Every structure is written in structure tokens, then in C-alpha cells.
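*Asks:* Need a 3D model of the following:
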Amino acid sequence: MSESFYTIKEIAIHLKVSEKTVSNWIKDGALESYKVGRLVRISEEHLQNFLTNKNGEN
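*Replies:* All right, here's what the predicted structure looks like:
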């Protein structure tokens, strides 16, 4: 079973926010990511955890 990974741009489009907002979430530690060289990827699992935590804050 392979896990899905997303780019910052894909996450931004999906959540209807700017790429800068997604980058800030990563920088602040709210959204976990993987860095491979200069590429940043967010796993499906980390995205779901982030969304669950964000919904719990409201």
C-alpha cells in the first residue's frame, strides 16, 4: 500500500488558502511535512491530522 503525498500548492488549492499560509503552517509546526532536497511534501496522514486538529480548535 502506498501513501499519497501532496505539494504545498496542492494543499493550498484544496483548502482554498495561499501557498504562503501552508508554508507558515509548516514553519510553525502545525502541519508536518517531509523535505527531499528542495522539495516539500505533505503526506495524506499528516494532512488529515492537521485538519482534525484545526477543526477541534474551533
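*Asks:* only C-alpha atoms for contact and neighbour calcs from this point on.
*Replies:* Will do.
*Asks:* so E44 touches Y34, yeah?
*Replies:* No: between E44 and Y34 there is no contact under CA atoms under 8 Å: 11.7 Å.
*Asks:* What lies in contact with the helix or strand harbouring E10?
*Replies:* Assessed by DSSP states H and E, E10 sits inside helix 8-15. Here helix 8-15 makes contact (CA atoms under 8 Å, 6 or more residues apart in numbering) with S18, E19, T21, V22, S23, V40, R41, I42.
*Asks:* Show the subsequent helix or strand relative to it.
*Replies:* helix 19-27.
*Asks:* Could you also give me the structure for this next sequence, so I can compare it with the first?
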Amino acid sequence: MINPFSFCNFLLSHVYFLQGFNLVNQGFIFFHVEKDGGASPTVGNHQWSFGLVNMLNQ
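*Replies:* Next up is the predicted model:
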């Protein structure tokens, strides 16, 4: 089970880190996370947080 506190910290740190990134860099990180994470359940959390950043940047 995901610890909600650690997930919130993870989400905030990634949002702040990615706020200045452009779409090309975000696409690279999507690929990097999927390649290294494989079927890990954390991959969905990464993708969700990056999707949130994409919405905020539009």
C-alpha cells in the first residue's frame, strides 16, 4: 500500500522539479521511467504526476 505522505512528497518534488521543463524533456523522462521501472506499480504514479505537470504548464 502506498504511504500517502511519501506519495505527496514525491508528487510535490517532481512537480517543482519539472515545472520549467519543456515537452521534449518531459517525453524523455516518460521514456526513462517506463524503461527503468518496467512493470513496477510506481510507473503509474510517475505518469500521473507528469500528466499533472503537463496540465499546469498549458
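*Asks:* what's the TM-score here?
*Replies:* Once superposed, the chains reach a TM-score of 0.37 (TM-score structural alignment, normalised by the length of the first structure), with 28 aligned residues with a CA RMSD of 2.7 Å.
*Asks:* What's the separation between N55 of the first structure and V40 of the first structure?
*Replies:* Separation of N55 of the first structure from V40 of the first structure (CA to CA, to the nearest Å): 24 Å.
*Asks:* Those two - which one has more neighbours?
*Replies:* V40 (15 against 9; other CA atoms under 10 Å).
*Asks:* For the more buried one, give its distance to E57 of the first structure.
*Replies:* 26 Å.
*Asks:* Please apply the same query to Q48 of the first structure.
*Replies:* 14 Å.
*Asks:* Neighbour count: those two, which is higher?
*Replies:* Between Q48 of the first structure and E57, Q48 has the larger neighbour count (other CA under 10 Å), namely 12 against 6.
*Asks:* can you tell me which helix or strand that one belongs to?
*Replies:* Q48 of the first structure is located in helix 44-57, with elements delineated by DSSP H and E.
*Asks:* buried residues in that helix?
*Replies:* Neighbour-count burial for helix 44-57 of the first structure, counted by 16 or more other CA atoms under 10 Å, picks out H46, L47, F50.
*Asks:* Let's have these in CSV, adding distance to K27 of the first structure.
*Replies:* Formatted as CSV, those follow (distance: CA to CA, whole Å):
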residue, distance to K27 of the first structure
H46, 14
L47, 15
F50, 14
